[in-house]
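1. Just to be clear, the model below is a prediction. Sequence and coordinates:
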Amino acid sequence: MQRYFLNADGVLNQHYQIIDKDDIHHIKNVMRQNLNDQFIVNFDNAVMVGKITEIADTITFHTIEQLDIQTELPVQVTIASGLLKNDKYEWMIQKATELGASKFIPFISDRTIIKVDDKKMHKKIERFEKIVKEAAEQSYRQVIPNIEFVKNSKALVEKIQSFDHVFIAYEEVAKSGETKSFVNALNSVEQGQSICIIFGPEGGLSEQEVAMFGGQTIGLGPRILRAETAPLYALSAMSYQLELK
């Protein structure tokens, strides 16, 4: 059953409207739904089944059932990653959303290749938000990951102070042959905590950045991963450690 997000608290046996143009187009023209068809709605406080009661410029639906489901990771994982060239960052956030990331912090690292100004970055963020929303709907997420751009590594340092854990994916750890740092780091994580994992762009993080961030450096296995692959590896490992074992 198709899933949509509505920024409101849901109550059973009440009527609501979907006003988002992309969602309306998807319901009408992609899914070709009709009166009395059903879909799942992620409200701010609950997940419910809605039955369509009117199709016009907006979609009106009636909540008929509350669902008791849990599709989120037991911890809140933020991926702070240096911006990547071409469409690699878009691909990464799409897949990372499917794997359970709760927030993305793109930043300009010392070794970031691409150049962006404020106007271009605003448009990029709008596109990123659309990508993660669609990925969250497709993967039956209960929340849409937030995206917050920071201009440089120094600004990122301020953002990471509030996390329970900060891990830095550093390729020099992997090159040294160390394979237990990530496992050991995850063993210290408790359910409900917030984690920020920092990844570099193409070329990785500089030594100065690693020292500046001050978190725990981790390796992601014996192989050196591409910048767009490393966050997905980390999220998969966390899912296994925290959800599947």
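-> Received the coordinates, thanks. Computed from a prediction, not measured in an experiment: that's the story for all the values here. Numbering: from 1, shown residues only.
2. hey, let's count contacts and neighbours off CA atoms from now on
-> OK.
3. Which parts of this protein are strands?
-> Using DSSP state E, the strands of the chain run over residues 3-5, 15-18, 38-42, 47-55, 59-67, 76-82, 103-107, 146-147, 165-169, 194-199, 216-218.
4. The structure to be compared is supplied as follows:
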Amino acid sequence: MQRYFIDEHGNMEQFNISGDDYHHIVRVMRMKAGDEIICVTPKGKSAVCQIEEITDETVVANVVKWEEGTTELPVHVVIASGLPKGDKLELIIQKGTELGAYEFVPFTASRSIVKWDGKKAAKKVERWQKIAKEAAEQSHRSYVPEVKEPVGLKELIQASDDYTYKLVAYEEEAREGEASVLSSTLAKLGKGDSLLIVFGPEGGLTSEEVDLLYKNGFLACGLGPRILRTETAPLYALSAVSYHFELLG
């Protein structure tokens, strides 16, 4: 059953769907009155709805029943990625959303090949947010992760006090066989806690960047004995979180 995120906060018995979702329902899926969809409210509540009417601009859907349970991770995992080249960040956002990420914070690192163009900022972030929304719908999530506009490392550090725990994935730790920081941090996390994990771009983080993160309360962690690509490492970490909280117990 197709899932759509609803913007409105008003009548909780009937939803009016417009914009891109209207186009998807009417033009792509070719649905009609009587068909059922799932609508998700801004507060993360999901309802099975039946299409009542389709006008020239709006799909009107009535709530049939509210769903119980949640598909969300019990902790908020925030992925901070050093800006990679090409479409790698899009892959991180898409697959990271499927794996349960709560938020994405791109940042400009010393070894980032791509330099952030502020003039194209709005369109770029809008595209990233659309990718997150589509991935959240596909994976039946009840929350669309927010994709932040890229920041500098110092700005990222300034904002890091808002998180319960903060880690930096560092390949040197992996080479040295470090295997305890990630698992011990997951063991400390409680429901509703937040975890910020920083990942470097291609080429990794410089020792100076890692030292700066150390000085501001970040712990370095390895992600197994193999060196992972910048687009693979966040997915490894999210999978580890999912295993710990959703499968292990």
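-> Structure's in. What do you need? This one's a predicted model, so the numbers in the text were calculated from it and none came from an experiment.
5. overall similarity of the pair, as a TM-score.
-> Here the TM-score of the superposed chains, computed with TM-score structural alignment, normalised by the length of the first structure as the reference length, equals 0.95; 243 aligned residues with a CA RMSD of 1.3 Å.
6. quick revisit: with respect to Ser181 of the first structure, which of the strands of the first structure lies nearest?
-> Checking these against Ser181 of the first structure by CA to CA gives strand 216-218 as the closest, at 5.2 Å.
7. distance from the closest one to the second structure after superposition?
-> With mean CA distance after the TM-score superposition for the first structure, strand 216-218 of the first structure departs from the second structure by a mean of 0.7 Å once superposed.
8. what stretch of the second structure does that strand fall on?
-> Residues 219-221 of the second structure are where strand 216-218 of the first structure lands when matched by TM-score structural alignment.
9. Run through the residues that contact Leu91 of the second structure.
-> When contacts are counted by CA atoms under 8 Å, 6 or more residues apart in numbering, Leu91 of the second structure touches Glu231.
10. hmm, I was thinking of Ile131 of the second structure
-> Under the criterion of CA under 8 Å, 6+ apart, the contact partners of Ile131 of the second structure comprise Glu90, Ile93, Gln94.
11. one more time with 6 Å
-> Counting by CA atoms under 6 Å, 6 or more residues apart in numbering, Ile131 of the second structure touches Gln94.
12. And for Cys196 of the first structure?
-> Here Cys196 of the first structure is in contact with Val77, Thr78, Val166 (criterion: CA under 6 Å, 6+ apart).
13. Same question for Tyr165 of the second structure.
-> Contacts for Tyr165 of the second structure (CA under 6 Å, 6+ apart) come out as Leu195.
14. let's go with 8 Å and repeat that
-> With contacts taken as CA under 8 Å, 6+ apart, Tyr165 of the second structure has the following neighbours: Thr185, Ser194, Leu195, Leu196, Phe218.
15. Please point out which of these the first structure shares.
-> Compared against the first structure with both residues aligned by TM-score structural alignment, their matches' CA atoms under 8 Å, those retain Ser194, Leu195, Leu196, Phe218.
16. ok, back up a step: which among the contacts of Tyr165 of the second structure gets closest to Ile17 of the second structure?
-> Nearest to Ile17 of the second structure among the contacts of Tyr165 of the second structure, counting by CA to CA, is Ser194 at 32.2 Å.
17. Once you drop chain neighbours, what's closest to that closest one?
-> His76 (4.5 Å; CA to CA, 6 or more residues apart in numbering).
18. can you count the residues close to the one you found?
-> The number of residues packed near His76 of the second structure is 20, by other CA atoms under 10 Å.
19. measure it to Lys148 of the second structure for me?
-> 15 Å (CA to CA, to the nearest Å).
20. now do Lys120 of the second structure
-> 14 Å.
21. And Gln158 of the second structure, by the same measure?
-> In this structure, Gln158 of the second structure and Lys148 of the second structure are 15 Å apart, going by CA to CA.
22. These two: which is more packed in?
-> Neighbours per residue (other CA under 10 Å) separate Gln158 of the second structure from Lys148, with Lys148 holding more: 16 against 10.
23. Name all residues that make contact with the more buried one.
-> Lys148 of the second structure makes contact with Glu103, Phe104, Val105, Pro106, Val125, according to CA under 8 Å, 6+ apart.
24. Pull out the buried residues from those residues.
-> The neighbour-count criterion (16 or more other CA atoms under 10 Å) marks Glu103, Phe104, Val105, Pro106, Val125 among these as buried.
25. Kindly supply the PyMOL command isolating those of the contacts of Tyr165 of the second structure that are buried.
-> A single PyMOL command suffices to select whichever of the contacts of Tyr165 of the second structure are buried according to 16+ other CA under 10 Å:
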select buried, resi 194+195+196+218
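26. now, which of the contacts of Tyr165 of the second structure sits nearest Gly34 of the second structure?
-> Nearest to Gly34 of the second structure among the contacts of Tyr165 of the second structure, counting by CA to CA, is Ser194 at 41.1 Å.
27. What residue in the second structure is paired with Val47 of the first structure?
-> Aligning on TM-score structural alignment places Val47 of the first structure opposite Ser46 in the second structure.
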